[in-house]
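**Q** pasting the sequence and the predicted coordinates here, then a few questions.
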Amino acid sequence: FTGIFVNHGLMRKNEEIEVPVALRKLGINVETVEASKEFFHELEGIVDPEEKRKVIGRTFIRVFEREASKLNARFLLQGTIYSDVIESGAASRSGEKIKSHHNVGGLPENMSLELLEPLRELFKDEVRNLGHSLGIDKFLISRQPFPGPGLGVRIIGEVTSEKAQILKEVDSIFMEVLRESGDLDKIWQSFAVLLPVSSVGVKGDKRSYGYVVALRAVNSSEGMTASWYELPHSVLRQASSRITSEVKEIGRVVFDITDKPPATIEWE
């Protein structure tokens, strides 16, 4: 078995290093493919979230098939879970599509690889229980959910390499603050969203005009419903202060207090 790790440039900070290392510790042979420039090129000018998901899905398969052909690979093994299927409207004929998931509605119909989805009928909590039963390391099992399109659906509007780097720094700071406060292990999912708006501010004695980021933290068990997590004001203050002082492109920080429903966990 050989895994192919495609770095699309939209992972969280340092994940393109951490993920292959973690998999190799499990004895899995992993080939890393650097394809971020290809993904950012394909995403130029695209702002519609459904189209972004499909472009990322198509580009991923193109890169994956190109590399898989060098290994004579026949299968694409995906971690699709049941909530992905439901939200993509594929669970039943009457299912309403909420948003396409890259691994359900975002893959091209004519791909040459045979698709394997062993977790397709399990919810996230059931997948974690299965992992515990199989003796998989808690570090991997307890990782927060992360969308296949990555930061591509956490950057509202057009996705660029510059915006991705900004969001990686913001997200990393937010996670560090939550880890230091002891809140991170109590939260199902937490992340930052880069908004397509800028805000006037003051840094030092000068006018600033920077991006707005939204912070989100929710609790759930299976991902179909979620409640926003009530972070202490002191933690929010620390996150906001660090983000605006350490990431010069950010001018304002807001906190999302919307449950699912009516919102989805991810913004796109």
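**A** Yes, it's here. Everything numeric in this text was worked out from a predicted model, so none of it was measured.

**Q** please count neighbours and contacts with C-alpha atoms only from this point.
**A** OK.

**Q** I'd assumed Ile56 was in contact with Ile46.
**A** No - Ile46 is beyond contact range of Ile56, at 10.9 Å (criterion: CA atoms under 8 Å).

**Q** quick one, helices of the stretch 51-200 of the chain?
**A** Under the criterion DSSP state H, counting those that start in this stretch, the stretch 51-200 of the chain contains helices at 82-87, 124-133, 138-141, 161-181.

**Q** so Tyr82 touches Glu126, yeah?
**A** No - applying CA under 8 Å, one finds Tyr82 not in contact with Glu126, separated by 10.2 Å.

**Q** out of these two, which sits in the more crowded spot?
**A** A count of neighbours by other CA atoms under 10 Å puts Tyr82 above the other of Tyr82 and Glu126, at 20 against 15.

**Q** for comparison:
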Amino acid sequence: MDTSSIVILDFGSQYTQLIARRIREQNVFSVVLPCTASIEEIQAYKPLGLILSGGPCSVYDADAPPADPKVLELGLPTLGICYGLQYITHHLGGKVVKSDKHEYGHAEVSVVDQELPLFADMTADLTVWMSHGDSAIELPPGFHLTAKTDNAVAGIANPERRIWAVQFHPEVHHTRQGATLLRNFVFNLCHAKADWTPKHFIETTVAAIREKVGNGRAICALSGGVDSSVAAVLVHKAIGDRLTCVFVDNGVLRKNEFFKVQENLRSKLGLNLVAVDASGRFLSKLAGVTDPETKRKTIGREFIEVFDDEASRIFKEGTDEVAWLVQGTLYPDVIESSSVKGPSQTIKSHHNVGGLPEDMKLKLIEPLRDLFKDEVRRIGRDLGMPSDILERQPFPGPGLAVRILGEVTPERVALLQEADDIVVTEIKKAGLYQQIWQSFAVLLPVKSVGVMGDQRTYAYTCAIRAVHSEDGMTADWVPLPYEVLKTISSRIVNEISGINRVVYDITSKPPGTIEWE
């Protein structure tokens, strides 16, 4: 790690990623590690401070998420949030019990020690967001009360040990002065510098790639989307012509995308691009597969095999051997693909993370692995990339395969390609494309009776999905104008033989995910 950071230990809170984002918004690098991370893993990030997140468990439970108690002996400025306060209390000799009165949602907190640097520039009365059913009733030796509600302890501190904690969630926007509290911790107590900028990221990442690859060669898995395009430009900046980008038609791309992406990336980014039509081999491997996880992992394995084949074909001689594979993996991909968040569950395997085979021949370079989507776009802008590439809506690595529920067949792919093209066309025509995080069609394995021209039809159902999001971790459905929905529906059922019904998905994330599979 080439820069200092704030390390966040995650005990399974739904808000943990917000903590990371709020700190990064201060131009300070932050990283989320599972609460089970070793001391060595933590120290590898050169932490200036440590934050213990919230979590769904009780610290006194036998199956409470484990963390090395030595994290409280590192001498780092440490901030406990919600469960983090209870963890500190429990492990340093205090007492936490189930509360008679739970606190969920908005609450009023009184700061009783305004001299603390943690509460600098904050009022004595705070409106905060609470989410806890346990409370600290006895403080650990050396700690004192810093904030309270009518029902419970809301803040404790031991400045000598450089440990502070709050029972509320400063990372959520419902806590009105939460950003100030986190800023106070990061700058007043950890003495961090606001030097994690796009320019700094580009410089350090390019240098790291150059050192890692040496005189070797790499291929980049290029999809034409924002993530892989920015990753390709970063690596090209580092190693130049020793990077070859490979764009694979996996049989589940959008309509005409195989040709459009090639033209776009060659003409606008000047990348050395090899296009491979592997649609037949992908579709044959997907035949009969209906389980979403199996789909993702099948596509992940097949991608790697294609890249291995291309690496062998393009560079055959010893000094030209390709050793590296570049991917545009993002932080949300990593988070959802593996249980990195303490006791949390794997939501779904992303084909480029959880779907990778263990016996890969190529070594990975994932320059964007610690970034959220909006941060990637900032990096792309600083790299001088065209806005039409950077503003493309996210498209899943497994493509339309995870938007076709049930078996993926050439017939179903063709139907969804046409429906998806209508959705994107009409969203753009309405001037909404860049205002929406994602908008797309889903083909359901449901047939229903319809009537067209006095004739009975029995055809598929198509779902439309449009969501607002900041980073893909949470999302709200978009109330598309009725006229836009009407046009999309009318065009789909009239222009696509095989679909006779259109429905609109009004589910947020959580409880749903953005993609249906």
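**A** That came through, no problem. Predicted, not measured: the structure shown is a model, and the values here were computed from it.

**Q** which one of Ile46 and Ile56 of the first structure has more residues nearby?
**A** Ile56 (23 against 14).

**Q** tell me the counterpart of that one in the second structure.
**A** Using TM-score structural alignment, the equivalent of Ile56 of the first structure in the second structure is Ile299.

**Q** map Val253 of the first structure across to the second structure for me.
**A** In the second structure, the residue paired with Val253 of the first structure is Val502, using TM-score structural alignment.

**Q** so is that match in a helix, a strand, or just coil?
**A** strand (DSSP: H, G, I helix; E, B strand; the rest coil).

**Q** which one is it nearest to, not counting chain neighbours?
**A** Spatial nearest neighbour of Val502 of the second structure, excluding adjacent residues (CA to CA, 6 or more residues apart in numbering): Cys462 at 4.8 Å.

**Q** what helix or strand is the one you found on?
**A** strand 455-468 (DSSP states H and E).

**Q** average offset of that strand relative to the first structure?
**A** After superposition onto the first structure, the mean distance of strand 455-468 of the second structure to its aligned counterpart is 0.4 Å, using mean CA distance after the TM-score superposition for the first structure.

**Q** just checking, what packs against that strand?
**A** Applying 3 or more CA pairs under 8 Å, 6 or more residues apart in numbering; DSSP states H and E, we find strand 455-468 of the second structure packed against strand 438-452, strand 476-477, strand 499-504.

**Q** adding distance to Trp129 of the second structure and mean neighbour count, write those strands out as a markdown table.
**A** Converted to a markdown table, those look like this (distance: least, CA to CA, whole Å; neighbours: other CA atoms under 10 Å):
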| stretch | distance to Trp129 of the second structure | mean neighbour count |
| --- | --- | --- |
| strand 438-452 | 29 | 18 |
| strand 476-477 | 20 | 20 |
| strand 499-504 | 32 | 20 |
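
**Q** which stretch among those comes nearest Arg24 of the second structure?
**A** The closest of these to Arg24 of the second structure is strand 476-477. By CA to CA, the value is 22.8 Å.

**Q** can you count the residues close to the equivalent of Arg12 of the first structure over in the second structure?
**A** Arg12 of the first structure maps onto Arg254 of the second structure when the alignment is built from TM-score structural alignment. Arg254 of the second structure has 19 neighbours, counted by other CA under 10 Å.
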